[in-house]
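S.K.: Here is my input, please return the structure:
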Amino acid sequence: MTEQDAVEYIRNEWTAREQPGADHFAAMAALMRTHQLMIAELDRLLKGYNLSRTAFLLMATLLISRDHTRPLGQLSKHLLVHPTTVTLVIDQLEARELVVRRPHPSDRRTVLAALTEEGLRVVTKAAQELGAANFGLPGVTDSMAQRLTGVLGQVRGKLGDT
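M.R.: Now for the predicted structure:
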């Protein structure tokens, strides 16, 4: 007897019990299961760098920003986390000398976060390792990743993510 896919099992049982929205319930379950599996792999890989996912994503955001610098408020909006979370993560990264805070050159109310040379080295090395592991999606081809990104982009659009 072949083991049934967990999401298909959920969909079938949900339908059998005449619950509403079986396809959407299955989509939610599939997305959540995928997320859990992916973050477990990311956490495993980032452990060697002593980085949380939020710290890595914050540093990755700085990596792709002009001059490896971004205002703290923009980091909060970009990462979809509370400003307090950004402050705490910046504190941790600053203690490790991976990130520094700087005043904004023209707006004294704005504080910038910037990667240090060591931060640049660490995030680049971590990104290379995560990239080699398909960012927590082992076995997913480039083509599958592109299709997944497209479908999730459509879903995010329906949810108001711009």
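S.K.: CA atoms for contacts and neighbours, from now on please.
M.R.: Noted.
S.K.: can you give me the end-to-end distance of stretch 124-144?
M.R.: 25 Å (Cα to Cα, to the nearest Å).
S.K.: how close does I90 sit to L58?
M.R.: For I90, the distance to L58 equals 9 Å [Cα to Cα].
S.K.: Pick out whichever of these two has more residues nearby.
M.R.: L58 (25 against 22; other Cα atoms under 10 Å).
S.K.: which residues touch the more buried one?
M.R.: By Cα atoms under 8 Å, 6 or more residues apart in numbering, the contact set of L58 is L75, L79.
S.K.: from the chain's centre, how far out does the longest helix along the chain sit?
M.R.: Longest helix in the chain, counting residues (DSSP state H): helix 22-47. Centre-to-centre, helix 22-47 and its host chain are 12 Å apart (Cα atoms, centre = their mean, to the nearest Å).
S.K.: one more to put side by side:
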Amino acid sequence: MARIKRLQVDPIAEAKRQWLAHGWEDAAAGMALVTSITRAQQILQARVDETLRPFGLTFARYELLTLLRFSRAERMPMASASARLQVHPTSVTNTVDRLEASGHVRREPHPTDGRAVLVVLTESGRELSEKATDALNAEVFEKPGLSRADTDEVVRLIARMRRDAGDFEDPRPIPDAL
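M.R.: Have a look, this model is predicted:
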């Protein structure tokens, strides 16, 4: 990954200082939170993209392959994939189109619902998902840039934010806390 020159000052801390100086005290912490998370996402996404590039995958394609690999029969309705990946059905269709063109998935008619289409993982898709997961584990997930305790705390806080925003409900029975 190309390294950028380190800045002499943290631009987010400077932005917060400016928010405070302009009298926006009530918004300063939230602005710093939003821009910090956005920047952290950019940093992590760049690492993921760099790791997946040799496999010819985007993160969206990787996620779909891995979702299928983890499903019981390595197949699911496209609508279910859309819901589980939390993306618009058009995004899943485009992702499936690309993966199907490269032979990593195929479409099949749903056996009981004539309106639905199943997306099915192929052997090459399974192998690609496994190799890409090994690379992501080694290059990104095992070394996210924070200690294990800090990583667990950030995930816990963001999960609470997501739940409170309506992203998901606590399942019953409740699994171990993030």
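S.K.: re the thing from before, give me the buried positions along the following helix or strand past the longest helix of structure 1.
M.R.: Using DSSP states H and E, the next helix or strand after helix 22-47 of structure 1 towards the C-terminus is helix 53-63. By neighbour count on 16 or more other Cα atoms under 10 Å, the buried set for helix 53-63 of structure 1 is A55, F56, L57, L58, M59, A60, T61, L62, L63.
S.K.: ok, the fourth one to R70 of structure 1 distance?
M.R.: For L58 of structure 1, the distance to R70 of structure 1 (Cα to Cα) stands at 10 Å.
S.K.: now the second one
M.R.: When Cα to Cα is the yardstick, F56 of structure 1 and R70 of structure 1 sit 15 Å from each other.
S.K.: Ok, the third one next?
M.R.: Distance of L57 of structure 1 to R70 of structure 1, computed by Cα to Cα: 13 Å.
S.K.: how deep is I43 of structure 2 tucked in, by neighbour count?
M.R.: Around I43 of structure 2 there are 11 residues (other Cα under 10 Å).
S.K.: What's it aligned with over in structure 1?
M.R.: Aligned counterpart of I43 of structure 2 in structure 1: L37 (TM-score structural alignment).
S.K.: residues contacting the closest residue in space to its match that isn't next to it in sequence?
M.R.: Distances taken as Cα to Cα, 6 or more residues apart in numbering place G136 nearest to L37 of structure 1, at 7.8 Å, with adjacent residues excluded. Contact analysis of G136 of structure 1 by Cα under 8 Å, 6+ apart lists L37, M38, I39, A40, E41, L42, L130.
S.K.: Could you check how far the first one is from G153 of structure 1?
M.R.: Put plainly, it is L37 of structure 1. Computed as Cα to Cα, the L37 of structure 1 to G153 of structure 1 distance reads 20 Å.
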